[in-house]
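J.: My questions concern the predicted model and sequence given below.
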Amino acid sequence: MKTRIKRRLGLAVGALIATVLPAVADICEKRDFDGQGYVICTLTAEQEPGLRLWLNGPDGQVLGDFSSLRKTLGAGEVLGFAMNAGMYHADYRPVGLYVSDTETAGQLVTGASNDNFGMLPNGVFCTGGARPYQVIESRAFASAQPECRLATQSGPMLVIDGALHPRFLVDSDSRYVRNGVGVSADGQTAWFAISDRAVTFHEFGRLFRDGLRARDALYFDGSVSRLYAPALNRADFGRRLGPIIGYTETE
């Protein structure tokens, strides 16, 4: 019975991939860096309008997974990729700031705490403002109050002005599957990455700083990290998610 179910799921995913592949084939790729495997989804400035943040569906209930998200898309819309986009409370509310085109939830948090979110400096990923993509340290964000079409806060920062977070340890034994976002120095490119296997903060930060040459990068989460990338035959499932970020195109 289990074998039949797996076969049916595989056929269903395969049919989905065949449907959406032409529009999104070049966004996500597998890449190795320093002995670790990652999936990296790259967006240019021209693609920024297609980037979206989701939390709740039209009924006001949290979406929680990629399948529910896809059901909210309009006619002809294709989901190129999606991943979890920040930490959340037990009721799925964002821990920090969350701003989308149609919804605002959570407030900017600038204080330190003992968890990853409060491992200062933390930051905000902001799109559609003065530059297409920005990762801004949270206290600087509070001071500048930049315009953002989308904004999601998380922590810690992985890369700050070209330097790794000062608390990352080369020999750390804290390893998780991790995901996050990095931005080029000119703000014209954003890289969304997830590790294939458990990695340390130091390893993940080096992917952005040394592998992608990101000027700034922000950690989204670990252990709950999930990716939807149809061109790679991937649709992760598991724990329900809070904020989700993703890219859509219209066929």
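T.: Perfect, thanks for sending it.

J.: CA only for contacts and neighbour counts going forward, please
T.: Fine.

J.: and stretch 137-148, how far out from the chain's middle?
T.: Centroid separation between stretch 137-148 and its chain, computed with CA atoms, centre = their mean, to the nearest Å, is 20 Å.

J.: Which positions within that stretch qualify as buried?
T.: 137-139, 141, 148 (16 or more other CA atoms under 10 Å).

J.: how about the helices in the chain?
T.: Remark: helices assigned in the chain by DSSP state H are 2-24, 66-70, 138-144, 201-206.

J.: ok, back up a step: save the buried residues of stretch 137-148 as CSV, and put in distance to residue 28 too.
T.: Listed next are the buried residues of stretch 137-148 as CSV, based on distance: CA to CA, whole Å:
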residue, distance to residue 28
137, 27
138, 28
139, 32
141, 29
148, 24
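
J.: From those residues, pick the one nearest residue 101.
T.: residue 148 (9.5 Å; CA to CA).

J.: Would you confirm that the closest one contacts residue 127?
T.: Yes: Residue 148 lies in contact with residue 127 (CA atoms under 8 Å); the separation is 5.4 Å.

J.: since we're on residue 89, how many residues are nearby?
T.: Look at residue 89: counted by other CA atoms under 10 Å, it has 10 neighbours.

J.: put this beside the first:
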Amino acid sequence: MAGMLRWLIHSLVCLGVVASSRGEWVLGERREVGRLAAGAVAWEIEARDGATRAIITGVSFSSANATLRVLDNPPDARTGFLDLLRGAGAIAGVNASYFHEDYRPLGLVVSEGKTIHAFETAKLLSGVFAVRGHGSMELVRSSALGKTDGLREAVQSGPWLVENGEAGATLNAEKLARRTVVATNGKGEWALVIFSPLTLAQTGALLTVPHLAGDWKIQRALNLDGGSSTSLIALENGSPVVQIASFGPVRNYLAIIPRAR
């Protein structure tokens, strides 16, 4: 009996540590802000963890109906985000990869089969969003990507926020910034999501809350460039229903494109 009691106390303590380290995020009511083409939905939701408040805005969609494309936006041919989306026939998009002060991309960037920048090995660049030649989308560890030949689209970024439904254990818990994220359940449901200023640890914890992005649970999520670069536009019948701007130009975007029927 004493042994069982010690085991129970130990288990409860462990559970308390896990809950404390990840926070106790509670989601408010989801507000649908737009029904987009290809069955995509734009939404906004508030979350609270004690006195901490977060506003999360996103667009969720099925890979059966839409895909993600990298829209390059070099300095010598720079186009406004909204015009870039409309020109590509996109229904929504967010900022994508990190870039240098001269706007050279950081890490692998592939757009419509063209390699804009080569793969890099760096601790920060721990993951890749990729569209394979046959059209399937995936989030994969940089170390597991393999050959980049034949990729249709790709953005290398990081850090990895969620893997196998669990938040990363070593995410920074101090620096606050706006966040941009691409996430999936690994079964065809995807979301582009931006967060009001949070730490990476808070963002990872929030992403593991069931039904954050819809009636499914996020299994994998990759952090994209955030802070001043964070931006999201969603279009319903060609008009913005969400338009959250970056504080300056960015090099490229991830855009949701309806699949041809």
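T.: Thanks, I have it. Quick caveat, the model's predicted, so the values are computed rather than measured.

J.: before we move on, back to that, quick one: which of the helices of structure 1 is nearest residue 31 of structure 1?
T.: helix 201-206 (13.0 Å).

J.: how far is the closest one from where the chain is centred?
T.: With CA atoms, centre = their mean, you get 16 Å for helix 201-206 of structure 1.

J.: which helices and strands does that helix pack with?
T.: Helix 201-206 of structure 1 sits against strand 157-160, strand 163-164, with contacts defined as 3 or more CA pairs under 8 Å, 6 or more residues apart in numbering; DSSP states H and E.

J.: looking at those, which is buried most?
T.: strand 157-160 (a mean of 28; mean count of other CA atoms under 10 Å).

J.: That strand vs structure 2, average offset?
T.: With mean CA distance after the TM-score superposition for structure 1, strand 157-160 of structure 1 departs from structure 2 by a mean of 1.2 Å once superposed.

J.: okay, and that strand goes to which residues in structure 2?
T.: Counting by TM-score structural alignment, strand 157-160 of structure 1 pairs with residues 160-163 of structure 2.

J.: Could you check how many residues crowd around the nearest residue to residue 77 of structure 1 once chain neighbours are set aside?
T.: Using CA to CA, 6 or more residues apart in numbering and skipping residues adjacent in sequence, the residue nearest residue 77 of structure 1 is residue 250, 4.4 Å away. For residue 250 of structure 1, the neighbour count with other CA under 10 Å is 12.

J.: before we move on, the earlier item: and the two most separated of the buried residues of stretch 137-148 of structure 1?
T.: 139 and 148 (15.7 Å).

J.: picking up where we left off before, the helices of structure 1 into JSON lines, with extra columns for distance to residue 38 of structure 1?
T.: Shown next, in JSON lines, are these (distance: least, CA to CA, whole Å):
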{"stretch": "helix 2-24", "distance to residue 38 of structure 1": "18"}
{"stretch": "helix 66-70", "distance to residue 38 of structure 1": "20"}
{"stretch": "helix 138-144", "distance to residue 38 of structure 1": "27"}
{"stretch": "helix 201-206", "distance to residue 38 of structure 1": "10"}
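
J.: Just give me the match in structure 2 for residue 54 of structure 1.
T.: Under TM-score structural alignment, residue 54 of structure 1 pairs with residue 71 in structure 2.
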